[in-house]
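J.: 3D model of this:
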Amino acid sequence: MQREPRWEPRYPGSGRLEGKVAIVTGGDSGIGRAVCALFAREGADIAIVYHENREDAETTADIVADEGQRAITIKADVGKVDASEKSVAKTIEAFGRIDILINNAGEQHPAADIRDISADQLQRTFATNIFGMFYLVQAALPHLGKGAAIVNCTSVTMYKGSGGLLDYSATKGAITAFTRSLSENLVEKGIRVNGVAPGPIWTPLNPRGGAPAEKVEHFGESTPMKRPGEPNEVAPAFLFLACDDSSYMSGQVLHPNGGMIVNG
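T.: Below is the predicted model of the structure:
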């Protein structure tokens, strides 16, 4: 990448997550790192779930510690059932509770022709992006009580479509439907479920997914703001939905997307 994404919280904390414990998947970089930093500033201890990059995960853990909070790192492939069971068990072992689930981990692989999407890629993208959310909720639910919050990361591609990200966009549509349906399923338990649908955000997701350098160079210029967003411009949407500020919201999606107008 031409420069590092901006993850730093942009304002002082006010204790909105004091005493809470959050699991953040994909917490090693990008939006996930920004969420971990902001949640820690607001008083939460964090379980950082990452796939491969231990160094990045440890850096995020150091960021949490610098905010005066505890962090653990958990290496896991969220697309596998046992990964969620392990992540929940390690979180309970370390902190004794779970109050917030941030389902943020995701992957994308551009393809201009649907015939270029292999069966393995299709299954892998769905496993990471949506199956993992099911698995984590299933594993964590026995530990979630009244007042708990689940926030899922969907995407503007769910609303606008993306001709070059067919499998990725399809998973994001599934995530939005899952968010709305899970909200109805859990609302009587006092557990709120919401989503965030970022637009083009400056994170490692695009170059790691195989986006060509020339596309990355002009990434985000198609938005009304003519630029990509930063992770620390998205993290406050996750905080709002995770804390009591949004106590009368469930089944909803927030849209930090640079000014693109989308339906619901």
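J.: okay, CA-based contacts and neighbour counts for the rest of this
T.: OK.
J.: Now do the longest helix anywhere in the chain: everything it contacts.
T.: Assignment by DSSP state H gives helix 166-186 as the longest helix of the chain. For helix 166-186, contacts defined as Cα atoms under 8 Å, 6 or more residues apart in numbering pick out 107-109, 111, 114, 117, 122, 125-126, 129-130, 152-155, 157-159, 161-162, 191-195, 250-253.
J.: Report the buried members of these.
T.: 107-109, 111, 117, 122, 125-126, 129-130, 152-155, 157-159, 161-162, 191-195, 250-253 (16 or more other Cα atoms under 10 Å).
J.: Restricted to helices, list those residues.
T.: Using DSSP H, those in helices are Leu122, Thr125, Phe126, Thr157, Met158, Tyr159.
J.: could the residues you listed be laid out in JSON lines, adding distance to Arg97?
T.: Formatted as JSON lines, these follow (distance: Cα to Cα, whole Å):
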{"residue": "Leu122", "distance to Arg97": "35"}
{"residue": "Thr125", "distance to Arg97": "30"}
{"residue": "Phe126", "distance to Arg97": "29"}
{"residue": "Thr157", "distance to Arg97": "34"}
{"residue": "Met158", "distance to Arg97": "33"}
{"residue": "Tyr159", "distance to Arg97": "35"}
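J.: Please look at Ala235 and Val24 and confirm they touch.
T.: No - in this structure Ala235 lies outside contact range of Val24 using Cα atoms under 8 Å: 11.7 Å.
J.: Quickly list what's touching both of those two.
T.: With Cα under 8 Å, 6+ apart, Ala235 and Val24 have common neighbours Val35.
J.: to compare against the first, here's another:
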Amino acid sequence: MQDFDHKVAVITGGASGIGFATANQLGARGVNLLLADIEPDALQEAAAALRTRHGVRVEEQVCNVALKADVDALAEFAFAEMGGAHILFNNAGVAVGGPVADMSYDDWRWIIDVDLWGVINGVHAFLPRIQAQGQPGHILFTASFAGLVPNVGLGPYCVAKYGVVALAEVLAKELRGSEIGVSVLCPMRVGTNIGDSQRNRDATYRGGEDSSVVDDQDESNEDMAGRVLDVDDVAAMVIEAIEANELYILPHPESRESIKRRFARIDGTFERQRVL
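T.: Okay, here's the model as predicted:
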């Protein structure tokens, strides 16, 4: 996708972090924006800032991506009120840290509902409409290095992010040859507030106050060696991936060896196992 002017981008988790940084760079290219976030005050502030900064149309909608009805309403607004959607960035996410044995059932539900079902809800609500409008488009996902290499102390998060990577890979194959591109962002550490995810954990997922935060993850995790990147630098790579229709967005080159080791372990298994 090369032409951004007067296109429409829908971004979940758009009030802060990578979502806001990407919205800012898209707005600078003339893209009209629909920001979705679970935090109303931050959402209004972000939308106002982008309107002032870029002079493009910016709408905001409070949205809990874990709720199918909220995401369906977001899609309905985009196509009824903004004339469609050309870029969908499934970016909203949360995290909880701690050993798998210590995770409560509500920890699992919360992470899977937001980080995996939230993305599925986005694809389900938007993809058929984007296809039907018959214009170039792009669907993006924020996954993680933890969706490529397992991290100790981030079990639920890894499960969800592996699912996001798989969904992006399948979708890229299914949409090959169409005018709709697919990208999945798999960073190590970025300067966002995901470590403070508990602030948005509602009563539906009880026990939030006693749960660990992502910063409690094991120091042996390979991603702990990665630099903390600035959100603006990561957002620039997101824009480049849209333009090039690049499936994987890997902003940390230091993750390369870890990824190679994982696949080497898988490949090495064939040498050790007997042939049937």
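J.: What TM-score do the two superposed chains give?
T.: Comparison of the two superposed chains (TM-score structural alignment, normalised by the length of structure 1) gives a TM-score of 0.82, and 238 aligned residues with a Cα RMSD of 2.4 Å.
J.: The longest helix of structure 1 maps to which residues in structure 2?
T.: Aligned by TM-score structural alignment, helix 166-186 of structure 1 falls on residues 155-175 of structure 2.
J.: Tell me where the stretch 101-250 of structure 2 has strands.
T.: Here the stretch 101-250 of structure 2 has its strands, by DSSP state E, counting those that start in this stretch, at 137-142, 180-185, 248-249.
J.: out of the ones you listed, which comes closest to Leu35 of structure 2?
T.: Nearest to Leu35 of structure 2 among the strands of the stretch 101-250 of structure 2 is strand 137-142; the distance by Cα to Cα comes to 14.4 Å.
J.: mean offset of the closest one relative to structure 1 (after superposition)
T.: For strand 137-142 of structure 2, the mean distance to aligned residues of structure 1 following superposition is 0.7 Å (mean Cα distance after the TM-score superposition for structure 1).
J.: Nearest the geometric middle of structure 1, what residue?
T.: Compute the mean C-alpha point of structure 1, and by Cα atoms, centre = their mean the closest residue is Asn104, 1.8 Å away.
J.: which position in structure 2 aligns with that one?
T.: In structure 2, Asn104 of structure 1 lands on Asn91 (TM-score structural alignment).
J.: Just confirm that match contacts Thr142, I think it does.
T.: Yes - look at Asn91 of structure 2 against Thr142 with Cα under 8 Å: they come within range, at 4.8 Å.
J.: As TSV, the strands of the stretch 101-250 of structure 2 with distance to Leu50 of structure 2 would be great.
T.: Shown next, in TSV, are the strands of the stretch 101-250 of structure 2 (distance: least, Cα to Cα, whole Å):
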stretch	distance to Leu50 of structure 2
strand 137-142	21
strand 180-185	23
strand 248-249	25
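J.: Break down structure 1 into its helices, ranges please.
T.: Under DSSP H, structure 1 gives helices at 30-41, 54-66, 81-95, 119-126, 132-140, 156-160, 166-186, 205-208, 213-217, 231-242.
J.: What residues of the second one count as buried?
T.: Residues Ala57, Glu58, Thr60, Ala61, Asp62, Ile63, Val64, Ala65 are the ones in helix 54-66 of structure 1 that count as buried (16+ other Cα under 10 Å).
J.: Present these as JSON lines; the columns should include distance to Ala242 of structure 1.
T.: Formatted as JSON lines, the buried residues of helix 54-66 of structure 1 follow (distance: Cα to Cα, whole Å):
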{"residue": "Ala57", "distance to Ala242 of structure 1": "22"}
{"residue": "Glu58", "distance to Ala242 of structure 1": "23"}
{"residue": "Thr60", "distance to Ala242 of structure 1": "19"}
{"residue": "Ala61", "distance to Ala242 of structure 1": "20"}
{"residue": "Asp62", "distance to Ala242 of structure 1": "22"}
{"residue": "Ile63", "distance to Ala242 of structure 1": "20"}
{"residue": "Val64", "distance to Ala242 of structure 1": "17"}
{"residue": "Ala65", "distance to Ala242 of structure 1": "20"}
